[in-house]
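Novice: pasting the sequence and the predicted model now:
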Amino acid sequence: MSSNKGPGFFSAIGSKARDVLTKDYNADHKLTISSSSNTGVDLSSTLLKSRGLSSGNVAALFKYKDKTEVHVKVDTESSVLTTFTISDILPSAKAIASIRVPDYNSGKLELQYLHDHVAFTTAFGFNRSPTIDFSATIGTPGIAFGAETSFSTAIGKLTKYNAGVCLKMPTSNASVILADKGDSMKVMYLHQLEKLNGGAVVGEISRRFSTNENTLTVGCSYVVDTQTVVKAKLNNHGNLGAVLQHELTDKSFLTISGAFETKALENSPKFGFSLLLKP
């Protein structure tokens, strides 16, 4: 199932601009060591310190004929998450099933369908009162309209409904997302610039109608060289963030992030660190 055709899934609306403004901005400390084999088995081990709490996990990914994947993750809380992915279970369709042991009510099944002019996903849990998620998108790779909703069978009501539109051009894209049951709206624009060596500038305006709160965020990414990318963002509330990512060796990355409150300099800045090693 190719992700390059059709309008894409609803979650992809505004994703490029969102990545520039949110991806890798965190105050966690993370170390991941992973390895791959020619037999289709990938192994990884992760240590994480977040908000003063430490955790870890060991994961294995098994691939079979490029169509079937089994992902098993064991964490320090003695839970085991197993995910089965089958691509092309039907033409242009994918099935994803997951369960976390010992919480047997966590079982979930998701179906994805991606075609030339339509894409949709549906997911539901394996319990007595599951929540049913559904999203659909229509259009082309250049323009797409979509919506998503969640229905709780426990209370018999819709608990989420969002809608969005995305316009993509060769060097830019714009999107509008109406979320939180119509209470909030985000307008995002991304433009790639040759002066940034393939980087981009992004602007986002978000508004929450119930509180009349507006937030303007601007950001950019700059490709220093083939191994180094720098990102920064600033909003009208004075929150400044920056990310430096450097490829140490092939597929091994060092990521450092920082966050500052320019209107409250007495507050301590926050720093994050991530190291991914793949021998």
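Specialist: That came through, no problem.

Novice: drop to CA atoms for contacts and neighbour counts, all remaining ones
Specialist: Will do.

Novice: show me the contact partners of the stretch of helix or strand Lys160 belongs to.
Specialist: Here Lys160 is covered by strand 157-169, with elements defined by DSSP states H and E. Taking C-alpha atoms under 8 Å, 6 or more residues apart in numbering as the criterion, the residues outside strand 157-169 that touch it are 10, 13-14, 141-152, 173-182.

Novice: kindly report the same for stretch 255-262.
Specialist: Everything outside stretch 255-262 that qualifies as a contact, by C-alpha under 8 Å, 6+ apart, is 24-27, 238-246, 267-275.

Novice: if we go to 10 Å?
Specialist: Surrounding stretch 255-262, the residues in contact under the criterion C-alpha atoms under 10 Å, 6 or more residues apart in numbering are 24-30, 228-234, 237-247, 267-276.

Novice: tell me the buried residues within those.
Specialist: 24-30, 228-234, 240-247, 271-276 (16 or more other C-alpha atoms under 10 Å).

Novice: before we move on, the earlier item: list the helices and strands the helix or strand following the strand holding Lys160 packs on?
Specialist: Under the assignment DSSP H and E, the closest C-terminal helix or strand after strand 157-169 is strand 172-179. For strand 172-179, the helices and strands in contact under the criterion 3 or more C-alpha pairs under 10 Å, 6 or more residues apart in numbering; DSSP states H and E are helix 15-22, strand 143-152, strand 157-169, strand 184-192, strand 200-208.

Novice: need these in a markdown table (columns: distance to Val101).
Specialist: Putting the helices and strands packed on strand 172-179 into a markdown table (distance: least, C-alpha to C-alpha, whole Å) gives the following:
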| stretch | distance to Val101 |
| --- | --- |
| helix 15-22 | 31 |
| strand 143-152 | 23 |
| strand 157-169 | 26 |
| strand 184-192 | 36 |
| strand 200-208 | 39 |
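
Novice: hold the first one in mind and look at this next one:
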Amino acid sequence: MINEIPFADITLLKAEKCDLLRLAYAHQFGHSRKISAVAEVTRRLSKNKNSLAVGVSCILDHLTTVKATLNNQGKLRALLLHRSKPISCLNVSGEFDTRALDKIPRIGLALALKL
């Protein structure tokens, strides 16, 4: 049995004339690398503001992927991506504000067809 080393990636990005710094860490789990976890810290120097987001992605099969993200502002986002053919894609997404439970969640649907 071969010991498999988990795949991890760290990225540091400078953007908008070095006003925006973004540090992201991605880690893939499992033998087939179907589950990934991500953490991202963003710093805007001009406004002296930081943000944090954590997320997870799971490949259910070769056509379907599910993703979820939660940020420090309390926004929970989810995405279901399904490819019916290599050229067609259906996206179902939703966003829920965990700090404002009385608000209606946002739901989106997108269908991309290539003929």
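Specialist: Noted; the coordinates are in hand. For clarity, every value in this text was computed on a predicted model and none was experimentally measured.

Novice: TM between them?
Specialist: Between these two chains, after superposing, the TM-score reads 0.81 (TM-score structural alignment, normalised by the length of the second structure); 110 aligned residues with a C-alpha RMSD of 2.1 Å.

Novice: related to what we said a few turns ago, out of the contacts of stretch 255-262 of the first structure, which are inside strands?
Specialist: With strands defined by DSSP state E, the entries of those inside them are 29-30, 228-234, 239-247, 270-276.

Novice: Ser252 of the first structure matches what in the second structure?
Specialist: In the second structure, the residue matched to Ser252 of the first structure (TM-score structural alignment) is Ser88.

Novice: contact partners for its match?
Specialist: In this structure, Ser88 of the second structure makes contact with His82, Leu111, Ala112, Leu113, Lys114, Leu115, judged by C-alpha under 10 Å, 6+ apart.

Novice: so what corresponds to the third one in the first structure?
Specialist: Here Ala112 of the second structure is matched to Leu276 in the first structure, going by TM-score structural alignment.

Novice: show me what contacts its match?
Specialist: Under the criterion of C-alpha under 10 Å, 6+ apart, the contact partners of Leu276 of the first structure comprise 30-34, 44-46, 247-248, 251-255.

Novice: again, 6 Å this time
Specialist: For Leu276 of the first structure, the set of contacting residues under the criterion of C-alpha atoms under 6 Å, 6 or more residues apart in numbering consists of Thr32, Ile33, Ser252, Phe253.

Novice: which contacts among those does the second structure share?
Specialist: For those, the subset whose aligned partners also touch in the second structure (both residues aligned by TM-score structural alignment, their matches' C-alpha atoms under 6 Å) is Ser252, Phe253.

Novice: could you dump the contacts of Leu276 of the first structure into a markdown table and include secondary structure?
Specialist: Conversion of the contacts of Leu276 of the first structure to a markdown table gives the following (DSSP: H, G, I helix; E, B strand; the rest coil):
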| residue | secondary structure |
| --- | --- |
| Thr32 | strand |
| Ile33 | strand |
| Ser252 | strand |
| Phe253 | strand |
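
Novice: tell me the one among the contacts of Leu276 of the first structure nearest to Leu53 of the first structure.
Specialist: Taking C-alpha to C-alpha as the measure, Thr32 is the one of the contacts of Leu276 of the first structure closest to Leu53 of the first structure, at 16.7 Å.

Novice: returning to that earlier point: of the contacts of Leu276 of the first structure, buried ones?
Specialist: Among these, those classed as buried by neighbour count (16+ other C-alpha under 10 Å) are Thr32, Ile33, Ser252, Phe253.

Novice: what's the farthest-apart pair in those residues?
Specialist: Across these, the longest distance by C-alpha to C-alpha is 10.7 Å; it joins Ile33 and Phe253.

Novice: burial of Trp87 of the second structure, as a residue count?
Specialist: Residue 87 of the second structure: Ile, not Trp. Other residues within reach of Ile87 of the second structure, judged by other C-alpha atoms under 10 Å, total 10.
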